[in-house]
Each structure stands twice: as structure tokens, then as C-alpha cells.
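Undergrad: how would this look folded up:
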Amino acid sequence: MFKVGFGFDVHRFSEDRKLILGGVEIPFEKGLLGHSDADVLIHAIIDAILGAMGENDIGRLFPDTDMKYKDISSIVLLKEVSKLLKNKGMSIINIDTTIVAQKPKISPYTDEMKTNIAKALNIEKTQVNIKGKTTEGLGFEGREEGVSAYAIVLLHE
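TA: The predicted structure is shown next:
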């Protein structure tokens, strides 16, 4: 049986944080505000996987009220979700994602992001796709207030 999951995440920019997307630190004057490292791409992927598995969302699995997740790398959280996936006897066919940000441009970093995600999930890099989009200056992303990410995953059970 095949199962599809969809994930979304958004975080606002903050002056005193690093910008982490797909487990990659991207040089930029602002980072994303959140309890963990605020990696919107990984968070969207986690929610997509959890959705396809029929599980709760990222906030219930890794609550922001639990200090053990404070500033944690989202790659660590993705590895935990990978274990859940394996325990359920499910495997990833592919993941397709979109990062929405006016700035910075993410294309120079997508290859490293794919590598990080594939490694965390024990899949091939070719099973992960990452696209970057702007909103042509519209919305909060266009006003450079934050970043959002969308992910869809196809699982095999």
C-alpha cells in the first residue's frame, strides 16, 4: 500500500539566530525563531512523514514545552522519525519540497540539504527534491519577515 503525507511549516526571522535549512547553516544576517533550530524544511518533512504514517504532528511528538528539544538540531528529530517509520515497516519512495523565501537564495545549498536529509532517513539522495521559490515580494516571505516550507512524501507500507 502507498500512503501520501503533506507537511508545512513557517518561522519568522530573528536577528540573533543562525539560519538553518535542511540541516545546512546558510550565511545570512538573520536566522529563524523557534524552540529548536527552527529548520522549516525539516519540520515540513517531518510533518509530511508523520501524516502519511497516520501519526500526530511534530508539535505533539516533540513539544516546544519540553526543554530537551530547546535548540536541538532538527536533523536529530528527523532521525527519530526515521526510526518510527522503520518500526512501522514503512519506507520512503520520495520526498518533494519547496522552500519559500524572498532571501536568501537557497539554490547554492540544496545539494548539501539533500545529502543531510537522505542520510538522516537512510535513503538515496535521488529520493529527495528541494526547490526554492520567492513570492515576488508578496506576503510575509516577500516582505522578508520569515520563511515557509512545504513537503509531500510518498511512503510504501
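
Undergrad: only C-alpha atoms for contact and neighbour calcs from this point on.
TA: Fine.

Undergrad: Which residue ranges of this protein form helices?
TA: In the chain, helices defined by DSSP state H lie at 40-53, 58-61, 74-87, 110-121, 139-142, listed in chain order.

Undergrad: Looking at those, which one is packed in the most?
TA: helix 40-53 (a mean of 26; mean count of other CA atoms under 10 Å).

Undergrad: Mind putting the helices of the chain into a markdown table with distance to Lys103?
TA: Compiled in a markdown table, the helices of the chain are given as follows (distance: least, CA to CA, whole Å):
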| stretch | distance to Lys103 |
| --- | --- |
| helix 40-53 | 14 |
| helix 58-61 | 26 |
| helix 74-87 | 21 |
| helix 110-121 | 14 |
| helix 139-142 | 8 |
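
Undergrad: for comparison, sequence B:
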Amino acid sequence: MKIKVGFGFDVHQLKDNHPFIVGGVDLQHHKGAFGHSDADVLLHAICDALLGAANLRDIGFHFKNTDPRWKGISSIVILKETVKLIAEKGWSIGNIDAMLCLEAPKINPHIPAMQQNIAAAIGMDIEDISIKATTNETMGFIGREEGVVAYAVCLIERPR
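TA: The predicted structure is shown next:
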């Protein structure tokens, strides 16, 4: 069995009175992430980790923010397309571990729904999808609630 590890990172600006979709969950908050798609920072970091592990470049290469096909699209669709891309190279996903960094809202109550959304999109058991969250202790652009960051690692595998 051949295995590879991938790392992903994403950041989005937060704006007042804008939707805040994270892990496919609509968080009710006075600010939300801004981007070309639905700006789901968690799913974007996961996609970058998967694409990187499979040596398929990055999310911006495959889902350009200048392409009208991706304007406002759910990042669940982008995740499903990413899984298809890595499957075309013979890879399957072993596990995903992700970390969100934001001041508010609290993420812990939403983690099971995020895990379920991701598991359903990629055909995995939720036990293989770890999501954690932390704050930036009120420091920097994250602490001022100007942006949100996500990191993700994944393991992919295929027969030799």
C-alpha cells in the first residue's frame, strides 16, 4: 500500500451581514466569510490537503475564482469534485484532521454536523474526520474578527 500525506491552508475575510458557511453548516453570526464560492474555509483547506497529497496542485488551479461556474457554489460540490480528481489517480482517503482558528462563533456545537456533511460528501465514516477549533486569543486579524483560518492534513492511500 502506498500512502501520502497532504497539508492544506485557507483564509477568508469576514464581513458584516454575510453568510458564514463552515463545513457545510450555516453558522448564524453577525459576520461571515467572503469569497468567490460560498467561502467555506474548512472545506477549502481540506480540498487543498487532498489535492496536494495526490500531487494535483491546489484548489485555485482546479476551481479558479475567475470562473463563473464556481461563483457562489457550495464548497461541498468542490469537495466532491476534488474527491473525484484524486480517485481518478487511484487514491482513496484514509483520514482527515482539520483545525479552525476564529474568535466567534463557538464551533464545538457544530462539529458533528460538519463531520456528517463531509462524510456524506466523500463517502467516509465520521470517525475518520477530525475537526477542532481554537481562537487566536484576540490577537491579529483573527482576534479582531477580520478573518478566519483553517488548516487540514489528510492521508491518502492506494495499492502499489
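
Undergrad: care to give me the TM-score?
TA: Here the superposed chains carry a TM-score of 0.98, computed using TM-score structural alignment, normalised by the length of structure 1; 157 aligned residues with a CA RMSD of 0.8 Å.

Undergrad: Out of the helices of structure 1, the one nearest Arg12 of structure 1 is which?
TA: If you check each of the helices of structure 1 against Arg12 of structure 1 by CA to CA, helix 139-142 wins as the nearest, at 8.7 Å.

Undergrad: How many neighbouring residues does Phe2 of structure 1 have?
TA: Other residues lying near Phe2 of structure 1 total 12 when counted by other CA atoms under 10 Å.

Undergrad: For it, give me its contacts.
TA: Contact criterion CA atoms under 8 Å, 6 or more residues apart in numbering gives Leu154, Leu155, His156, Glu157 as the residues in contact with Phe2 of structure 1.

Undergrad: got TSV for those, with neighbour count and distance to Met113 of structure 1 too?
TA: Formatted as TSV, these follow (neighbours: other CA atoms under 10 Å; distance: CA to CA, whole Å):
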residue	neighbour count	distance to Met113 of structure 1
Leu154	18	19
Leu155	19	20
His156	15	23
Glu157	12	26
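
Undergrad: For Ile99 of structure 1, find the nearest of the helices of structure 1.
TA: Among the helices of structure 1, the nearest to Ile99 of structure 1 by CA to CA is helix 40-53 (6.7 Å).

Undergrad: quick one, which of the helices of structure 1 is nearest to Ala149 of structure 1?
TA: The closest approach between Ala149 of structure 1 and any of the helices of structure 1, judged by CA to CA, belongs to helix 40-53 at 5.3 Å.

Undergrad: got the angle between that closest one and helix 110-121?
TA: Computed with axes from the mean of the first three to the mean of the last three CA atoms, to 10 degrees, the direction of helix 40-53 of structure 1 lies at 40 degrees from that of helix 110-121.

Undergrad: average offset between helix 40-53 of structure 1 and structure 2?
TA: Here helix 40-53 of structure 1, set against structure 2 after superposition, deviates by a mean of 0.2 Å using mean CA distance after the TM-score superposition for structure 1.

Undergrad: Taking the centroid of structure 1, which residue is nearest it?
TA: Against the mean C-alpha coordinate of structure 1, by CA atoms, centre = their mean, the closest residue is Ile42 at 1.7 Å.

Undergrad: thought Arg158 of structure 2 was touching Ala53?
TA: No - in this structure, Arg158 of structure 2 is not within contact of Ala53 by CA atoms under 8 Å, at 11.8 Å.

Undergrad: Around Gly94 of structure 2, how many other residues sit close by?
TA: Look at Gly94 of structure 2: counted by other CA under 10 Å, it has 16 neighbours.
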